[in-house]
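Engineer: Below is the structure, and that's it, no one-letter string:
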């Protein structure tokens, strides 16, 4: 997983996977990507960074099931009463956490949940039912994809179990475009 440089072959594969052939008209452009990064105090990991700058900023042709939202957007079912998202704050997890099975009382767990949903990640989209895909942009898991739902949070990639997919945005898209179920291990 290379999160610092976008390989031209990966970009061609992303363009094909999303069916983008509009010569970059649906992309943000580098000026907008740089402005987004400056406003949020982050640098987006590659190849996602070049993807939104040069290929497209969101797509109805998946992944995830309800489409890829733009870098500055949130899925329609995200809700209006959530805390302000702080992308520059480090994403707090480095391993899966199923808070639904956590033995601690809810009063102890509740304050720990908002940072999982709202710190250090760009929301890529939803598969519905409150199941969101996040690209981590700050912290030790920068560049990794996480599945975060009402029950827990799980890193995505073969090294974490549950899937045969490679880590990162490219591995996540490759797995989807191959028609494989998300959790196939």
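Structural biologist: Happy to help now that I have it. None of these values were measured; they are calculated from a predicted model.

Engineer: Every contact and neighbour count from this point should use C-alpha atoms.
Structural biologist: Noted.

Engineer: Can you tell me the SS state at residue 14?
Structural biologist: Look at residue 14: counting by DSSP: H, G, I helix; E, B strand; the rest coil, its state is helix.

Engineer: For burial, what's the neighbour tally of it?
Structural biologist: 22 (other Cα atoms under 10 Å).

Engineer: Wait, it touches residue 173, no?
Structural biologist: Yes: with contact defined as Cα atoms under 8 Å, residue 14 reaches residue 173; the gap is 7.5 Å.

Engineer: Confirm that residue 122 lies within a strand, as I assumed.
Structural biologist: Yes: Residue 122 sits within a strand when classified using three-state DSSP.

Engineer: Hmm, residue 87 and it touching each other?
Structural biologist: Yes: between residue 122 and residue 87 there is a contact at 7.2 Å, judged by Cα under 8 Å.

Engineer: Mutual contacts of those two, please.
Structural biologist: residue 137 (Cα atoms under 8 Å, 6 or more residues apart in numbering).

Engineer: Second structure follows, compare the two:
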């Protein structure tokens, strides 16, 4: 990953923090344009050991050169931290952190598209009371159906990290495994939209937010 991708980015974010209208930017109440410390190489290697895979290159470089988390799109970036149960992404210093992600969960295969198709089929198969001779049989069948639904629903998040909370239950995720590795997807399930690609990799997602924010505040990016 070229060093130029993140050259000056930390300084640009911190410059925004001092702008008199910074608090008016969407999400600022969540992160305050504060950036956490960068991670060290040995920390990233320990994180990757728990993940069971290398971090996507752009994101890895960001953690080394810009910040472990904090200021970023929407309500801010979750931070990878080490704990007794291993590494996980948590909302360190964020007002609206969104759900935490364990590294071992993020290292599983990412199969959101296939699971969404399976869920769509399962939804058409929800048990109906009149198909069962007794209430007890119906309840058992529906409990099994519901358990499978929850399994497929939650399984869509595997292989990805919750990056930031958008509000109203929507989130941005970074895919960690498979052919979509390094891409940012959105969790739109509260509106029955599934988990869908944004078309951005991590660098374009973050830098686009930074440029939009500077433009909205009338700041000229450094040459």
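Structural biologist: Thanks, I have the structure now. Predicted model, so just to flag it, every value in this text is computed and none were measured.

Engineer: Could you report the neighbour count for the corresponding residue of structure 2 for residue 9 of structure 1?
Structural biologist: Matched by TM-score structural alignment, residue 9 of structure 1 corresponds to residue 4 in structure 2. Residues near residue 4 of structure 2, counting by other Cα under 10 Å, number 8.

Engineer: Relative to residue 87 of structure 2, how far out is residue 4 of structure 2?
Structural biologist: For residue 4 of structure 2, the distance to residue 87 of structure 2 equals 28 Å [Cα to Cα, to the nearest Å].

Engineer: again with residue 216 of structure 2
Structural biologist: From residue 216 of structure 2 to residue 87 of structure 2 the distance is 36 Å (Cα to Cα).

Engineer: So between these two, which is more surrounded?
Structural biologist: Legend: neighbour count by other Cα under 10 Å for residue 216 of structure 2 and residue 87, higher for residue 87 (21 against 12).

Engineer: Secondary structure of the more buried one: a strand, I assume?
Structural biologist: Yes: under three-state DSSP, residue 87 of structure 2 sits within a strand.

Engineer: Now do the buried residues in the top helix by length along structure 1.
Structural biologist: Scanning structure 1 for the helix with the most residues, using DSSP state H, yields helix 106-118. Neighbour counts using 16 or more other Cα atoms under 10 Å place 115, 116, 117, 118 of helix 106-118 of structure 1 among the buried residues.

Engineer: can you list the residues that contact that helix?
Structural biologist: Contacts for helix 106-118 of structure 1 (Cα under 8 Å, 6+ apart): 83, 84, 85, 86, 87, 91, 92, 93, 99, 148, 153.

Engineer: and which of these is nearest residue 52 of structure 1?
Structural biologist: Checking those against residue 52 of structure 1 with Cα to Cα, the nearest one is residue 87 at 16.7 Å.

Engineer: what's the closest residue to the closest one other than its chain neighbours in contact with, if anything?
Structural biologist: Residue nearest to residue 87 of structure 1 in three dimensions, not counting chain neighbours: residue 120, with 4.2 Å by Cα to Cα, 6 or more residues apart in numbering. Residues near residue 120 of structure 1 by Cα under 8 Å, 6+ apart: 86, 87, 88, 89, 90, 91, 92, 136, 137, 138, 139.
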